[in-house]
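# Build me a model from this:
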Amino acid sequence: MIYIAQGEDAVGSNEDMVISTILGSCISVCLWDPVKRVGGMNHLLLPEMRQAGPGLDTAGAIAMERLINRLVKLGAERSRLRAKLFGGSSMLSGLTDIGARNANFGRNYLMAENIPCDGESVGGTLARKLRFWPASGAAKQKFVEEAPALTEPIRFDQNDVELF
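The predicted structure is shown next:
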């Protein structure tokens, strides 16, 4: 199993390989070439953020192109790629909904690049644990319930340690 964090991606074709991540407002796009049986997944946050330097597109578009290029190097053909889109939860109520913006980026990118999206699970208020099998294109997600409430630490009135 390969775990990816924000800004990372992984690709492969091994039947036993599983790529995993945990998503909140971030999105992951899983791409798969069903003929060559290779696939990959990325983990994007703030895809419309501009990179430094002239002539560069958005961070999300750069990350998507990097994932596609890595798949092409493994023998995938861009015209055969299929996609699945996950994430984009609204994790912070009352603030700007970055999750929806992220999900919209994913949908718009796939549409603009003529990559069919076979399924999506986006939005809501819960985080997701995601697993993707790049050789078969299978994906599984599990919603993560709210974290348990934190308890106050035990406080002592005095101690025998004096700092000086």
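# going forward, measure contacts and count neighbours with C-alpha atoms only.
Noted.
# tally of neighbours for Val11?
By other C-alpha atoms under 10 Å, the residues close to Val11 number 25.
# which residues of this protein fall in helices?
59-73, 98-112 (DSSP state H).
# Let's have these in TSV, adding distance to Cys30 and mean neighbour count.
Listed next are these as TSV, based on distance: least, C-alpha to C-alpha, whole Å; neighbours: other C-alpha atoms under 10 Å:
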stretch	distance to Cys30	mean neighbour count
helix 59-73	9	18
helix 98-112	11	19
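# I'd like the structure of this one too, to check against the first:
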Amino acid sequence: MAGLDFAKEGQLLETLLGSCVGIVLWDRARKHGALAHIMLSDSAGRSGSVGKYADTAIPAMIQQLRSWGSLPSDLVSKIAGGATMFGSRTANDVGEKNIQAVRAHLKRFGVRIVAEHIGGTQGRVIRFNPADGSVQVTIARNVVAVL
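Okay, the predicted model is just below:
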């Protein structure tokens, strides 16, 4: 499930989220962007895809988008997910840790978060359209929000 994907105008990206956080980076002028599905906040001592962790996914997204002509200052971000899927929110809540890590790493790279649909207790499906930067969020029971 965790990973990275990149798209240009005319393509759509989609992922299913629970406690994971979806990060969209979008360049309005160039109409391209990226979607990461973050499972965990930190890669320290772990193996797996760079898209699995906030600390490795965000730099990888920015690096690829740079190769397409974007600077970090050209990018905006939209985030979704980070639900508390099992029980109540605690200091060890995976969703909350993911949200905080994503915010911190985006700030470190100077990428503004312009919209978010986070927390709660239900999973979501997000669909990103790089043509207009829209992120459609469908939560359980088919409630739809567009960021």
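# before we move on, back to that, could you dump the helices of structure 1 into JSON lines with distance to Glu8 of structure 1 added?
JSON lines is the format used below for the helices of structure 1 (distance: least, C-alpha to C-alpha, whole Å):
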{"stretch": "helix 59-73", "distance to Glu8 of structure 1": "8"}
{"stretch": "helix 98-112", "distance to Glu8 of structure 1": "16"}
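# Now for the counterpart of Cys20 of structure 2 in structure 1: which residues touch it?
Here Cys20 of structure 2 is matched to Cys26 in structure 1, going by TM-score structural alignment. Contact analysis of Cys26 of structure 1 by C-alpha atoms under 8 Å, 6 or more residues apart in numbering lists 6, 43-46, 87-89, 99, 102.
# do that again at 10 Å, thanks
6-7, 43-47, 86-91, 98-103, 122, 127-128 (C-alpha atoms under 10 Å, 6 or more residues apart in numbering).
# Would you show me how to pick out the buried ones of these in PyMOL?
To isolate the buried ones among the contacts of Cys26 of structure 1 in PyMOL, judged by 16 or more other C-alpha atoms under 10 Å, type:
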select buried, resi 43+44+45+46+47+86+87+88+89+90+91+98+99+100+101+102+103+122+127+128
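# what residue of structure 2 takes the place of Lys129 of structure 1?
Lys129 of structure 1 maps onto Val125 in structure 2, by TM-score structural alignment.
# Quick check: its match touching Arg141?
No: between Val125 of structure 2 and Arg141 no contact is recorded; they are 11.3 Å apart, counting by C-alpha atoms under 10 Å.
# What about whatever residue of structure 2 lines up with Glu113 of structure 1, how many residues nearby?
Under the alignment (TM-score structural alignment), Glu113 of structure 1 maps onto Phe109 of structure 2. The number of residues packed near Phe109 of structure 2 is 13, by other C-alpha under 10 Å.
# coming back round to it: looking at Val125 and Arg141 of structure 2, which has the bigger crowd around it?
Val125 (20 against 9).
# Nearest spatial neighbour of that one, chain-adjacent residues omitted?
Nearest residue to Val125 of structure 2, sequence neighbours excluded (C-alpha to C-alpha, 6 or more residues apart in numbering): Leu16, at 4.4 Å.
# wait, what's in contact with that neighbour?
Contacts of Leu16 of structure 2 (C-alpha under 10 Å, 6+ apart): 1-2, 22, 37, 81, 123-127, 137-139.
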